[in-house]
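Asks: Below are the sequence and a predicted model for it; my questions follow.
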Amino acid sequence: MIRTLYLFASAAPPVFDIAKVIEDAQTRSWDVCLGLTPTAARWLENSLDGLAALTGHPIRSEYKLPGQPDVWPPADIILVAPATFNTMNEWALGLTSKFVVGVMAEGIGKGIPTVTMPCVNAAYVQHPQFERSVETLRGAGVTVLYGEGGFVPNRPGQGRPEGYPWHLALDAAEAVGPR
């Protein structure tokens, strides 16, 4: 059975591995629709056509205009990774000026299983809003892969994008998504 995975990514260095993540998800029988924050879309600008060909769907980073048809099938699950400090806080606070954050916020209300894995440095997580955002999202039913068994922050400037645990995010999507 093919299931639809909305894969939403923010502008953090692991986003450059998104094609491999899409391929991995496809081997797990997911039909992948890729949504990007505007900055992530700018970072991947030269790859967007190839990513659209890989997924078979347009890559989205902006809301559609009123009256335009939805170009994606309905989501069976939403996976948000990498989720930056900004994306996590906007989502938890319900600030939906960005397409992906709007879909994520609405997904909570629709009961769509949702998994997120942040990608933030250890300085950002000291800000009191970050922990509140993690707790708010968990309280809303979102599986947040943060801390032991998920993403563990690096010190500022010492990021290791190659060490971002994408496999944990996909495994969690498998665990909470439809079978």
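Replies: Nice, thanks for sending it over.

Asks: CA only for contacts and neighbour counts going forward, please
Replies: Fine.

Asks: Show me what the strand or helix carrying residue 90 is packed against.
Replies: Here residue 90 sits within helix 85-93, counting by DSSP states H and E. The contact analysis (3 or more CA pairs under 8 Å, 6 or more residues apart in numbering; DSSP states H and E) places helix 85-93 against helix 99-110, helix 128-139.

Asks: what's the most buried one of those helices?
Replies: helix 99-110 (a mean of 18; mean count of other CA atoms under 10 Å).

Asks: picking up where we left off before, can you redo the helices and strands packed on helix 85-93 as JSON lines, where the extra columns are distance to residue 54?
Replies: Listed next are those as JSON lines, based on distance: least, CA to CA, whole Å:
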{"stretch": "helix 99-110", "distance to residue 54": "20"}
{"stretch": "helix 128-139", "distance to residue 54": "30"}
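
Asks: of those helices, which approaches residue 164 most closely?
Replies: Smallest distance to residue 164 across those (CA to CA): 18.4 Å, for helix 128-139.

Asks: Now do the closest one: distance to the chain's middle.
Replies: 16 Å (CA atoms, centre = their mean, to the nearest Å).

Asks: try this one next to it:
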Amino acid sequence: MPKRLDGKCIVLGITGSLAAVESIKLIRELQRRGARVVTVMSENAGKIIGKAAIEFVSELAGEGMHVKLLGKNGIADVMLIAPATANTISKIACGIADSEVTTMALTALGSKKPVIIAPAMHGSMFESPFFVKNLERLKSEGLTIVEPKLEEGKAKLADVETICLHVERNVSSKEFEGKKIVVTSGPTYEFIDPVRFISNRSSGRMGRELALEFWRRGASVVHITSKPLGLKLPDFKEIEVVTVSDMLQACVSEVKSCDLFVSAAAPADFTIEKEKSKIKTAGELTLKLKAAPKILWEVRKIYDGAVIGFKAETGVSEETLYEIAYEKMLHDKLDMVVANDVLEKGMGTPDTRVLIITKKRRTWAEGSKEDVARRIVDIYVEDCLCSSLQRA
């Protein structure tokens, strides 16, 4: 599968924050994802990290290249300013173009190209009322602000992963813009006593990758999980849960207003009455389990919109897996079902092989869970999107 930023040209503006030392790492990660990176530096940035170092890992934009790169017919797809100082941000907000970075930014804005700003500065500057107004002005004009990490009295540059995710969202298709999508992921934990619990090997990665994929394509995502990503992203809400009861309660609360429910979690099938104190280990122990509520069935009682379901089996043939999954699709009124044999690969592994079934096709997808998530969403767009979102 092509890299996410294949064929994309990103103009990276580096300004005079100490966080400029992170620029090489950021450039390398953007390139790893397939992007061509053309860099422009402010004079003060050059004092912190030398131009020779940046030129070694990327292309340096020459003088007067703002129109070629970011004009109406420019070759660049997006401008990213990281790190962005209070000085640079305020100048852009006031329409001042007195450096290569601000000139590039204003050219991009005039050409309606996406501009992403990742601030980095002292905390007191970030909270200055004049700066806050300038930042809000940029937000109101549609610029993307990558929120900094507020730590130790500083507004620290967001991590590389978060910045790259914002770039990917800005250059991705927007099939789900304006839509709310609820995604569940991970196992649940049913406690036997204060230190022991019943769970399973689910890593939650498949659901997490789906949540991010829908977010990249414009959705407002609610991610209900026992293993949160912990990323600070706009329109990306995480609800951390522990037990199947917690997950059910969160789902019931969120699905009433959603456009698509993605049931990718592996909640416990059984619960147990928790002992108040640690059970002594001497001798045998008999546990009395009772059936846990089926989250998808409970959701279906209050929500008749679009649903993607998952089905895990063990040791079955491909045809039997199809028959079981197809029956689930009919029984639970699913728009799509994703099935796999977890004895092969999938649960707790970085890669997976899944059978994807819709009313229009059955097909296999194999690879990293990130790539498989992209394939699942692609097929959903092709086979289900129009009819399911109209119904919702």
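Replies: Yep, it's here. Note that the structure is predicted; figures quoted are calculated from it, not measured.

Asks: Quick one, which of the helices and strands packed on helix 85-93 of structure 1 gets closest to residue 75 of structure 1.
Replies: Among the helices and strands packed on helix 85-93 of structure 1, helix 99-110 comes nearest to residue 75 of structure 1, with 8.8 Å by CA to CA.

Asks: So which residues lie in contact with the closest one, not counting its own?
Replies: Here helix 99-110 of structure 1 makes contact (CA atoms under 8 Å, 6 or more residues apart in numbering) with 8, 35-37, 60-63, 78, 87, 90-91, 94-96, 113-114, 140-142.

Asks: quick one: it to chain centroid distance?
Replies: Here helix 99-110 of structure 1 shows a centroid-to-chain-centroid distance of 11 Å under the convention CA atoms, centre = their mean.

Asks: likewise stretch 142-153 of structure 2?
Replies: How far stretch 142-153 of structure 2 lies from its chain's middle: 17 Å, per CA atoms, centre = their mean.

Asks: Mind listing what's buried along that stretch?
Replies: Under the neighbour-count criterion of 16 or more other CA atoms under 10 Å, stretch 142-153 of structure 2 has 143-150 buried.

Asks: Any idea how far apart the tips of it sit?
Replies: 28 Å (CA to CA, to the nearest Å).

Asks: Run through who's touching it.
Replies: With CA under 8 Å, 6+ apart as the test, stretch 142-153 of structure 2 has contacts from 114-120, 122-124, 139, 155-158, 162-163, 166, 232-233.

Asks: Could you rerun that using 10 Å?
Replies: For stretch 142-153 of structure 2, the surrounding residues in contact (CA atoms under 10 Å, 6 or more residues apart in numbering) are 80-83, 109, 112-124, 126, 135-139, 154-159, 162-167, 170, 232-234.

Asks: which of those count as buried?
Replies: Buried residues within the contacts of stretch 142-153 of structure 2, counting neighbours by 16+ other CA under 10 Å: 80-83, 109, 113-123, 126, 135, 137-138, 154-159, 162-167, 170, 232-233.

Asks: all strands for the stretch 101-250 of structure 2, in order.
Replies: Using DSSP state E, counting those that start in this stretch, the strands of the stretch 101-250 of structure 2 run over 115-119, 121-122, 144-145, 149-151, 154-156, 180-185, 190-191, 197-198, 220-225, 236-240.

Asks: of all those strands, which lies closest to residue 375 of structure 2?
Replies: Closest of the strands of the stretch 101-250 of structure 2 to residue 375 of structure 2 is strand 180-185, at 16.4 Å (criterion: CA to CA).
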